[in-house]
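In: Starting from these lines, generate the structure:
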Amino acid sequence: MESPKIAVLGAGVVGTTTARLLQNEMRNTEVTIIAESFKEDTTSAVAAGMFRPGTSFRGSTKEITKKWIDNSWEYWQEILKSSEAPQAGLMSFSSYIFSKENYQVTRNHLIEDLVPIYRPADKNELKICGEGWKYGSYFSTLKIGCERYLPWVEKKFTVNGGKIVKGKIDSFTSLPQRFDLVFNCTGLGAKYLCNDFDLVPIRGQVIKARVPWLKTAFYGDYDAYIIPGFDDIATLGGVRQYDSYNMNVCKHDAAAIFERSCELLPALKNVEIIEHKVGLRPHRVPVRVEGELINGLKVVHCYGHGGYGVMCAPGTAMDAVKIGVDLFKSNIRSKV
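Out: The predicted structure is shown next:
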């Protein structure tokens, strides 16, 4: 048989990771990434990329959700331990999460048994960000900087023979050529590609600021977070605006983000603001990872990660690839 032809729709962190895993799993295949936006133009590039999945991230069962998270952590750990970690945008650090009102928001049952350290903050640590914090936790984690990861994984993909095609796919019948298997990693684009109205945007806005002294992440009440990054560029956030399609920077959101960040860490008042960014998180419950036959075309869906696509892309991609392999093998058997 000729080498099977596979298309991956979408070049964000989910699509590029899926494409790379496909090359590793299905040897001698021709894999093509088709997308309208790449690298810094994707929603993935807006995200801070800290590994801290929220409770709104869900697969079809609790067991599947936990498997996705655990497998993603191991995938990132493998890169983190390699010499390519800096080029791939991986770095480890620690984080505090504080609350003045609710002890439970400082806990995360999805990663407490996964990360090396997850413990309650002591009385002195509760005063790091000023007075009034009643509850807190300290944990170790990692960051995936997509401004580095996406170019890194795309290069790995193309060096291994992968193809890149820039273009918008409006329907599965409008693909530029015949493919034996298609992976739908289009994020919010799947809303119309699949007529999936369970998929809604959650608008996010962040501030990128130069904070060379920041080595630890901080979370506070009301979606306030400060996360270190590469080249001394930290991410200050954020907002979660349900069902909003506004891609413009809102000066009121920017002012609120900066005010909350400075309340959390007063030393931020004099930092250099580099830019403001906006992205639409593709939110769906549960995240859709499943196969489907569409007009005779074998399609594997992998989308709806919300604000947790960067951290949990590998785990969902592994399941998507497995589904794709099984679909392809069943196709071969049907021809024998």
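
In: Going by C-alpha atoms from here, please, whenever you check contacts or count neighbours.
Out: Noted.

In: can you tell me the helix or strand for L327?
Out: helix 309-335 (DSSP states H and E).

In: That helix: which residues count as buried?
Out: Buried residues in helix 309-335, counted by 16 or more other Cα atoms under 10 Å: 309-325, 327-328.

In: which secondary structure elements does that helix contact?
Out: Using 3 or more Cα pairs under 8 Å, 6 or more residues apart in numbering; DSSP states H and E as the contact test, the elements touching helix 309-335 are helix 13-25, helix 62-80, strand 181-184, strand 272-294, strand 297-305.

In: of all these, which lies closest to L199?
Out: The closest approach between L199 and any of the helices and strands packed on helix 309-335, judged by Cα to Cα, belongs to strand 272-294 at 4.8 Å.

In: residues near H252, how many?
Out: The burial count assigned to H252 is 9, neighbours taken as other Cα atoms under 10 Å.

In: and A255, helix, strand or coil?
Out: The three-state assignment at A255 reads helix, by DSSP: H, G, I helix; E, B strand; the rest coil.

In: That one and V239: what is the separation?
Out: 12 Å (Cα to Cα, to the nearest Å).

In: What of Y303?
Out: Per Cα to Cα, Y303 is found 21 Å from V239.

In: Would you enumerate the residues in contact with the residue nearest the centre of the chain?
Out: When Cα atoms, centre = their mean is applied to the chain, the residue found nearest the centroid is V310 (1.6 Å). Shown in contact with V310 (Cα atoms under 8 Å, 6 or more residues apart in numbering): 13-14, 44, 47, 49, 144, 146.

In: on that earlier part again, out of the helices and strands packed on helix 309-335, which is closest to G132?
Out: In terms of Cα to Cα, the element of these nearest to G132 is strand 272-294, at 27.6 Å.

In: Which neighbouring elements make contact with the closest one?
Out: If contacts are counted by 3+ Cα pairs under 8 Å, 6+ apart, strand 272-294 sits against strand 200-210, strand 297-305, helix 309-335.

In: and the last one, how far from the chain's centre?
Out: It refers to helix 309-335. Computed by Cα atoms, centre = their mean, to the nearest Å, the separation of helix 309-335 from the middle of its chain amounts to 19 Å.

In: If you compare the directions of that helix and helix 13-25, what angle comes out?
Out: Computed by axes from the mean of the first three to the mean of the last three Cα atoms, to 10 degrees, the angle separating helix 309-335 from helix 13-25 equals 40 degrees.

In: Report the angle between helix 309-335 and strand 297-305.
Out: Between the axes of helix 309-335 and strand 297-305, defined by the same axes, to 10 degrees, the angle is 160 degrees.

In: likewise the first one?
Out: If you take the same axes, to 10 degrees, strand 200-210 sits at 60 degrees to strand 297-305.

In: after strand 200-210 comes which helix or strand?
Out: Counting by DSSP H and E, the element after strand 200-210 in chain order, helix or strand, is strand 216-220.

In: one more, for comparison:
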Amino acid sequence: MGDIAVVGGGVIGLTCALRLAEAGHRVEVVADLAPGDTVSAVAGGLWFPYLAAPADAVLRWARVSLARFAELAALPGTGVWRREGVVLHRHADPDLSWTAVVPDCRPATAGELPPGVTSGVVCTLPVVDTAAYLAWLAESCAAAGVAVRRAHVTRLGDLPQPVVVVAAGLRSGALLGDPTLEPVRGQVVRLANPGLTRWVVDDDNPAGMTYVIPRGHDVVCGGTADRGATATGLDVEVERAVLDRAVALVPELRDAPVVSRAVGLRPSRPAVRLDRVRHSGRAVISCYGHGGAGVTLSWGCAADVVGLSGP
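Out: Below is the predicted model of the structure:
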């Protein structure tokens, strides 16, 4: 099979590269950032189809990823767990479409709901420590023979490979002349884990979207979803508000010390772009615009990329 270049070293790029190599392709990842410096490393790591469309394709991709993460949770060193938690709802008609691909969902009991919350869904989902997981992905790519080159790609025509996969997050738009990509700023703060294992998501919180995701040694607290915002510096006031909401939801976090902080720009688009076209004299497979669901959709989208990689 012909050589393939994958532009982008985040969770989408690495997962595509791994699956392509496993399918027999010779693959080179070309990226200007190490995996731990990408927006993927900022993600809270809970499997959940957030800020991604179209709905039918998203659920199909998410189902594939859900099954793969269940396998990875049984393996040491992947940074993946399966943990129970609750998605809270504060409106009478919440969107429950995602539950169609999640087994064993149940309504939350009254004792599992904080004041002001009308309902909730309890289920067990994958939780990913993104730093450990990205390291595992990179090691898996290396073991599969994927080459990695640190470079800033400005023109696809400069790449020698006959097939290119564009999985460069927000930078994908500039490479392909796509003006529809929009940054959605997210800020998180990570606290030392006081022993929590149960996650909680409260997107409808009137004070601002809130999630608390215990991983291994830390708990990711968020968050924000500021459309069009491009600043990547930490905002002290935003962090204070995030912590106030997180502690109100999970009081056990009140005295937990801060371990780290991060800001990332989610690559949002009206719909995930996953197609194959001719561009700059080569076959170009696009795989970008995953919004806040890059981890969640990664394995499903990578399977489609492999399907598009043939002659």
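
In: Work out the TM-score between the chains.
Out: The TM-score (TM-score structural alignment, normalised by the length of the second structure) is 0.94; 307 aligned residues with a Cα RMSD of 1.5 Å.

In: Just put the helices and strands packed on helix 309-335 of the first structure in CSV and tack on distance to G204 of the first structure and mean neighbour count.
Out: Putting these into CSV (distance: least, Cα to Cα, whole Å; neighbours: other Cα atoms under 10 Å) gives the following:
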stretch, distance to G204 of the first structure, mean neighbour count
helix 13-25, 17, 23
helix 62-80, 22, 17
strand 181-184, 23, 25
strand 272-294, 5, 19
strand 297-305, 14, 25
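
In: Tabulate those (a markdown table), appending distance to L199 of the first structure.
Out: Compiled in a markdown table, those are given as follows (distance: least, Cα to Cα, whole Å):
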| stretch | distance to L199 of the first structure |
| --- | --- |
| helix 13-25 | 16 |
| helix 62-80 | 18 |
| strand 181-184 | 14 |
| strand 272-294 | 5 |
| strand 297-305 | 6 |
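
In: Out of these, which is closest to F197 of the first structure?
Out: Judging those by Cα to Cα, what sits closest to F197 of the first structure is strand 272-294, at 9.1 Å.

In: and the closest one, which stretch of the second structure?
Out: With TM-score structural alignment applied, strand 272-294 of the first structure matches the range 257-279 in the second structure.

In: Let me know the helix or strand that V165 of the first structure is in.
Out: Under DSSP H and E, the secondary-structure element containing V165 of the first structure is strand 163-166.

In: how close does that strand sit to the second structure?
Out: Superposing on the second structure and averaging over aligned pairs (mean Cα distance after the TM-score superposition for the first structure), strand 163-166 of the first structure comes out at 0.4 Å.

In: L80 of the first structure: which of the contacts of V310 of the first structure is nearest?
Out: Among the contacts of V310 of the first structure, I144 lies closest to L80 of the first structure (Cα to Cα), at 9.6 Å.

In: Show me what the closest one aligns to in the second structure.
Out: Residue correspondence, TM-score structural alignment: I144 of the first structure in this structure matches V128 in the second structure.

In: What number of residues are in the vicinity of its match?
Out: By the other Cα under 10 Å criterion, the neighbourhood of V128 of the second structure contains 27 residues.

In: got it, and A85 of the first structure?
Out: Neighbourhood size, A85 of the first structure [other Cα under 10 Å]: 19.

In: can you pull the contacts of it?
Out: In this structure, A85 of the first structure makes contact with 79, 91, judged by Cα under 8 Å, 6+ apart.

In: ok, back up a step: so where in the second structure does the strand holding V165 of the first structure end up aligned?
Out: Following TM-score structural alignment, the partner segment of strand 163-166 of the first structure in the second structure covers residues 147-150.

In: Same question for stretch 15-23 of the first structure.
Out: The alignment of stretch 15-23 of the first structure onto the second structure (TM-score structural alignment) spans residues 13-21.

In: Now the matching stretch on the first structure. Mean distance?
Out: Stretch 13-21 of the second structure: mean distance to aligned residues in the first structure after superposition is 0.4 Å, counting by mean Cα distance after the TM-score superposition for the first structure.

In: How about residues contacting that stretch?
Out: By Cα under 8 Å, 6+ apart, the list of residues contacting stretch 13-21 of the second structure from outside reads 6-8, 26-29, 137-138, 140-141, 144-146, 166-168, 298-299, 301-303, 305-306.

In: for stretch 103-112 of the second structure, same thing?
Out: In this structure, residues lying in contact with stretch 103-112 of the second structure by Cα under 8 Å, 6+ apart are 86, 99, 119-124.

In: again with stretch 223-238 of the first structure
Out: Contacting residues not belonging to stretch 223-238 of the first structure are listed as 48, 50, 89, 143, 145, 204-219, 239-240, 257-258, 260-261, 264 [Cα under 8 Å, 6+ apart].

In: Got a ChimeraX select line for the buried ones in the residues you listed?
Out: To isolate the buried subset of the contacts of stretch 223-238 of the first structure in ChimeraX, counting by 16+ other Cα under 10 Å, use the following:
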select :48,50,89,143,145,204,205,206,207,208,209,210,211,214,215,217,218,219,239,240,257,258,260,261,264
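
In: aligned partner of A45 of the first structure in the second structure?
Out: Residue correspondence to the second structure (TM-score structural alignment): A45 of the first structure is matched to A41.

In: any idea how far the nearest residue to its match once chain neighbours are set aside lies from G36 of the second structure?
Out: Of all residues beyond its chain neighbours, the one nearest A41 of the second structure is T130 (5.3 Å), with distances taken as Cα to Cα, 6 or more residues apart in numbering. T130 of the second structure sits 8 Å away from G36 of the second structure when distances are taken as Cα to Cα.

In: Tell me who's in contact with the alignment partner in the first structure of G2 of the second structure.
Out: For G2 of the second structure, the aligned position in the first structure is P4, judged by TM-score structural alignment. Shown here is P4 of the first structure, whose contacts under the criterion Cα under 8 Å, 6+ apart are 28-30, 179-181.

In: ok so, going back, from the contact counts, what lies against the strand holding V165 of the first structure?
Out: Counting contacts by 3+ Cα pairs under 8 Å, 6+ apart, strand 163-166 of the first structure is packed against strand 30-35.

In: Could you pull out the strands in the stretch 1-150 of the first structure for me?
Out: With strands called from DSSP state E, counting those that start in this stretch, the stretch 1-150 of the first structure shows them at 5-9, 30-35, 90-99, 118-120, 135-144.

In: The ones you listed into a markdown table, with extra columns for distance to D223 of the first structure?
Out: As requested, these are exported to a markdown table (distance: least, Cα to Cα, whole Å):
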| stretch | distance to D223 of the first structure |
| --- | --- |
| strand 5-9 | 31 |
| strand 30-35 | 31 |
| strand 90-99 | 11 |
| strand 118-120 | 20 |
| strand 135-144 | 15 |
